[in-house]
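J.: Sharing a sequence plus its predicted fold:
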Amino acid sequence: MARALGAEPGGILSLDALLEEHSEAIEYDLIVLGLRLRMLGTDVLGWADLRSIVKHLPLESALLRTMYPEGSRWRTAEHLLADVADSLRWLAWARTDDGRRGRNMPEPIVRPGRKSTRERVGTATELDQMNDFLGWND
């Protein structure tokens, strides 16, 4: 019956688990909206309301900063600046003797959630994936 009404099973249990782990951050996000966690289960703030709020929190919300501390600091602007810095370093390197010989390439700025190039370069699987991407395995 719940599916017929558009509800998903386990919604309250999922929210409860999220509340157990991140209650302080959720409380803060609710305070910003003029609500309180103690209102949960009343006509002012139902479980469906909380689900909608949590599902559509902005990127700068306390919950997302708590759940993804490293990644939440990097927005589009930070990624673009890192790309610009990497490009400038690569261009400067390309004009050196090392660049002409293809050695000692500068290490890109490590982005959140990614390993440094030195930690991930050189495996056969990744080389095969790159060759597939470039169309060289056809």
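T.: Cool, got the structure.
J.: contacts and neighbour counts: CA atoms only from here.
T.: Fine.
J.: What strand or helix carries residue 12?
T.: Using DSSP states H and E, residue 12 falls within helix 11-32.
J.: Using neighbour counts, pick out the buried residues of that helix.
T.: For helix 11-32, a neighbour-count test (16 or more other C-alpha atoms under 10 Å) marks 15, 22, 25, 26, 27, 28, 29, 30 as buried.
J.: cool, stretch 108-118 as well?
T.: Those would be residue 108, for stretch 108-118 by 16+ other C-alpha under 10 Å.
J.: another one to put next to it:
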Amino acid sequence: MDLLDYHRGRLSPRRLRVLIRHLPRESALVRALHGEAAEWGLTEHLLAGAVDELAVGNWLFVTANSGEQADPPPRPRPVPRPGVEPEPDPAATPAEIAAFFGAPARGGD
């Protein structure tokens, strides 16, 4: 396909628009317009979500089965996704929970 056919009158504007809209994710134009996000489709986002949920499940299992005196393992970070800024950890620290309920925080927390 020659893009000069558009200027020669052999390629309609509608046909050109359809061709551009249906370019594959690997095309140079799509990568130039969308950057790294062009490489992430529905499958990649679903897999990243599954990995995140599995990591949280494993973290909860290890945390629940650790000794009371053991330091808790760090909460897993989500898989970075293009175009999405990581959200801050919503979990409160033991000191924040104690302050909320008006109880003094324990020394080691």
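T.: Received the coordinates, thanks. Please read these numbers as outputs of a predicted model, since none were measured by experiment.
J.: matching residues in the second structure for the helix holding residue 12 of the first structure?
T.: Counting by TM-score structural alignment, helix 11-32 of the first structure lines up with no residues of the second structure.
J.: quick one: contacts of that helix?
T.: Residues outside helix 11-32 of the first structure that contact it (C-alpha atoms under 8 Å, 6 or more residues apart in numbering): 36, 37, 47, 51, 54, 61, 62, 63, 66, 67.
J.: can you name the two of the buried residues of helix 11-32 of the first structure that are farthest apart?
T.: Farthest pair in the buried residues of helix 11-32 of the first structure (C-alpha to C-alpha) is 15 and 28. Separation: 15.7 Å.
J.: Quick check, residue 93 of the first structure in contact with residue 106.
T.: Yes: assessed by C-alpha atoms under 8 Å, residue 93 of the first structure is found in contact with residue 106 at 7.0 Å.
J.: ok, longest helix in the second structure?
T.: helix 42-64 (DSSP state H).
J.: could you measure the counterpart of residue 115 of the first structure in the second structure against residue 79 of the second structure, distance?
T.: The alignment partner of residue 115 of the first structure in the second structure, by TM-score structural alignment, is residue 85. In this structure, residue 85 of the second structure and residue 79 of the second structure are 11 Å apart, going by C-alpha to C-alpha, to the nearest Å.
J.: Kindly report the same for residue 43 of the second structure.
T.: According to C-alpha to C-alpha, residue 43 of the second structure stands 14 Å off from residue 79 of the second structure.
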